[in-house]
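Student: need a 3D model of the sequence below.
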Amino acid sequence: MPLDITTLESWLWDAACVIRGPVDAPKFKDYILPLVFLKRLSDVFGDELARLAEEYGSRDIAAQIVEDERQRGIIASNRGSVRFYIPGNARWPNIRRQATDLGQYLTDAVRAVARENPRLQGVIDLVDFNATTAGQRIVPDEYLATLVDVLSRHRLGLRDVEPDILGRAYEYLLRKFAEGQGQSAGEFYTPREVAVLMARILEPKPGMTIYDPACGSGGLLIKCHLRLLETHGEQQNGRHRLPPEHAPLRLHGQEINPSTFAMARMNAVIHDMEAHIRLGDTMR
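Tutor: As a prediction, the model looks like this:
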């Protein structure tokens, strides 16, 4: 059963409490969300390796296929058996086992992911977990280790959470700590049910162009993409894909907030969406 919103919010609150001491509340999301991103990528990659292992009857063969595609640049060009490649040091089980220098390890891990996957450059590698201020670490390793333990409670694979789990996490953290300071978050998300209804009313057809001028984390674009797969897609190699005779949607979005822009880009990668998303102010 997918992670429900109540469990998600409780989980994120526990994560925020872990770093409550060293980090001001408005900045909690700056450290929590990149790790949620990384865990999501790692769990999806694990799911895809498991699918290939089942298909070929061997995990070793599956790993060799993926490694061969990585070396030949097939995955980086979005033509591989997996959506993206996660290097060994960035896979969540290895992160959990890291006992020393965790801040530097996490920073190296997200940068390694960005190097292997050009589509994620400038998306996942923006945070320095080893950063200091006035000569002191902003988030010491012991806090990061506890945060990793908390985030390890739930899987974030394709079948474990709703498609826009990243946007929902951001929305909760933004709202929670803006309210805590007596402020308005200033950002509002389209409820999932409304986005699903809008996609059904639109009933996208192959080749249709869809533009969201304030796309946030890409939730509405995702729903339109999934609706097209529901009505015109077919199972291919364990994934729901459009057959060759159907053109994909031409998805476009613009977002003013760099954090939600990054999430929209990552969501597009995770969901195999050919989406053109730009950072900027639609009103200018």
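Student: make it CA atoms for all contacts and neighbour counts henceforth
Tutor: Noted.
Student: hey, where'd the strands end up in the stretch 1-150 of the chain?
Tutor: Counting by DSSP state E, counting those that start in this stretch, the stretch 1-150 of the chain has these strands, from start to end: 132-133, 136-137.
Student: in JSON lines, list these along with mean neighbour count and distance to residue 6.
Tutor: Below are the strands of the stretch 1-150 of the chain laid out as JSON lines (neighbours: other Cα atoms under 10 Å; distance: least, Cα to Cα, whole Å):
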{"stretch": "strand 132-133", "mean neighbour count": "10", "distance to residue 6": "34"}
{"stretch": "strand 136-137", "mean neighbour count": "12", "distance to residue 6": "33"}
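Student: tell me which of those lies nearest to residue 161.
Tutor: When the strands of the stretch 1-150 of the chain are compared by Cα to Cα, strand 136-137 sits nearest residue 161, at 32.9 Å.
Student: second input sequence below; structure requested for side-by-side comparison:
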Amino acid sequence: MSEDQKKQLESQLWGIANLLRGKISADDYRDYILGFIFYKYLSEKQYLYANELLEGETVTDFKLVTDEETLAAIKEESLLKLGYYLQPAELFSVLAARGNADTEDESNYILEDLKAVLNHIEQSTMGTESEEDFNALFEDIDLNSTKIGRTVAARNDIIVKILVNLDKIDFRLKDLDADVLGDAYEYLIAKFAAGAGKSAGEFYTPQPVSKILAKLVTVGKSKIKSVYDPTCGSGSLLLRVAKEAEVSEFYGQEQNRTTYNLARMNMILHDVHFREFNIQHEDTLETPRHLEKRFEAVVANPPFSAHWKGDANPLYNNDERFSEYGRLAPKTKADYAFLTHMFYQLADNGTMASIFPHGVLFRSAAEGDIRKYLIKERNAIDAVIGLPANIFYGTSIPTCILVLKKCRKADDDIIFIDASSDEHFIKEGNQNALRDEDVELIVKTYTERKSIAKYSHVASLKEIEENDFNLNIPRYVDTFEAEDKIDLKAVSEELKTLETELQEVNTSIAEFCKELNIETPF
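Tutor: A predicted model of the protein is given here:
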């Protein structure tokens, strides 16, 4: 698919999203639009796969199959291959056509049938391998909500309008790479994030930042056994890693239920098989779901300085994720709780790259002790990368990326990169944005570990210790711009010239005032 065709698909999908824009909040209409796109995707996958199974049969169009034995066989194969099953009457196009039928009765009222279809998709997986991946997946699509219409008829009208317009778009699943529709889905998620204010950070990391993290954890690798994100949001970071290396298994955890559903949809839309991903719901710090596993790549954008139970819960003192550091992260700043959790889950041959607020670099007390232990005892921190302010939706604070490894050599240094200055980003509306060349410079500098004037510095561990394990980037990367020298003699001569010119002007004004017989103003 050409770039123009991809943009056309994105534009078409965003146009449908705008059918609800302005009527309900961004968070609400995101759930409906993304949910219906996902339903259409599942439907088209089912239709194509069923037709493959029907090749050579008397009836070769799944929509026309009525034989119960044939349908049972298609269902069995679909659950193994796709992980779910839709009956012919439940296909997206069939339901959209019914809703759009020109009738005088109420046969085009499809809300109850649509609700039943979405429930059946989930129920079809019960007792199968994919049950956990589809359980309650459509729970955020409330077809009875008065937000989309005060009456049943009004709600039916808007839902039918969305389905009919979506049905006109050919996803071309048979012809195109799976990432085409997946990328269009990501585009919509980004557009929703732009309008979601502070809540956007819960489900979306801007693509340039995702790209940096993905490239950092895959340096020198074309294949990754497993990638993990403990605060996975919509799953965009996990999927981004798969663009840099072949990934066998995806793992993630997400606290927000709606976002957890979105992550699972996003995985399936990118054609990640249900056996290849494991996305769990719950608070990662309080109820970690993958503690027994170690991951070759770890990427994350945890909530900045979030509250957690911390030292209010004595059980954390014996938790292996935190206990070796001797101190717990403050209960009002969970940054180091997330960091040490991720480091605990990192495989010996793995790399971790995560976004944090700058405070993790220099704050003292418990955080200072944990930072010192990570550097001095574990030799874990590999890079500190400063990003521009205002590149995340919902917050304008400057942020940094920390890169950690478990098997660094004893004399390994730490590279500091300051990518926050004006020449390393552009303005896009109210946000700052990293360009491709900015991303590539960060990754290239990290990979080559070069000191570049006013941009990067390779610091020895001795230098770090001399700075009392403070990692504040300006201590290592000097971005000071000397002001131009002032020629005082030239300035003095210029002032003399101005004084002479002023006297001449005053003389002229005095003469004009005398002619007009008025008092001079000086």
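Student: how alike are these chains, TM-score-wise?
Tutor: Laid over one another, the chains give 0.71 as their TM-score (TM-score structural alignment, normalised by the length of structure 1), with 252 aligned residues with a Cα RMSD of 3.6 Å.
Student: want to throw the strands of the stretch 1-150 of structure 1 into JSON lines with distance to residue 196 of structure 1?
Tutor: Output for those, formatted as JSON lines (distance: least, Cα to Cα, whole Å):
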{"stretch": "strand 132-133", "distance to residue 196 of structure 1": "43"}
{"stretch": "strand 136-137", "distance to residue 196 of structure 1": "43"}
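Student: what ranges does the stretch 301-450 of structure 2 have for its strands?
Tutor: Going by DSSP E, counting those that start in this stretch, the stretch 301-450 of structure 2 shows strands at 346-357, 381-386, 399-405, 414-418, 426-428, 431-433.
Student: the first one corresponds to what range in structure 1?
Tutor: Put plainly, it is strand 346-357 of structure 2. Per the alignment by TM-score structural alignment, strand 346-357 of structure 2 matches no residues in structure 1.
Student: just checking, what packs against that strand?
Tutor: Where contact means 3 or more Cα pairs under 8 Å, 6 or more residues apart in numbering; DSSP states H and E, strand 346-357 of structure 2 is packed against helix 207-217, strand 295-300, helix 335-345, strand 399-405.
Student: buried stuff in it?
Tutor: Under the neighbour-count criterion of 16 or more other Cα atoms under 10 Å, strand 346-357 of structure 2 has 346-347, 350-357 buried.
Student: summarise which helices and strands the lengthiest helix in structure 1 is packed against.
Tutor: Longest helix in structure 1, counting residues (DSSP state H): helix 28-56. For helix 28-56 of structure 1, the packing partners by 3+ Cα pairs under 8 Å, 6+ apart come out as helix 5-18, helix 59-71, helix 92-97, helix 141-151, helix 165-180.
Student: so which of those helices is nearest residue 239 of structure 1?
Tutor: Using Cα to Cα, these put helix 59-71 closest to residue 239 of structure 1, at 15.8 Å.
Student: highest average neighbour count across the helices and strands packed on strand 346-357 of structure 2?
Tutor: strand 295-300 (a mean of 27; mean count of other Cα atoms under 10 Å).
Student: let me see the contact set for the most centrally placed residue in structure 1.
Tutor: For structure 1, the residue nearest the mean C-alpha position is residue 37 (4.3 Å; Cα atoms, centre = their mean). Counting by Cα atoms under 8 Å, 6 or more residues apart in numbering, residue 37 of structure 1 touches 124, 166.
Student: that one corresponds to which position in structure 2?
Tutor: Under TM-score structural alignment, residue 37 of structure 1 pairs with residue 38 in structure 2.
Student: so how far is residue 168 of structure 2 from that match?
Tutor: 15 Å (Cα to Cα, to the nearest Å).
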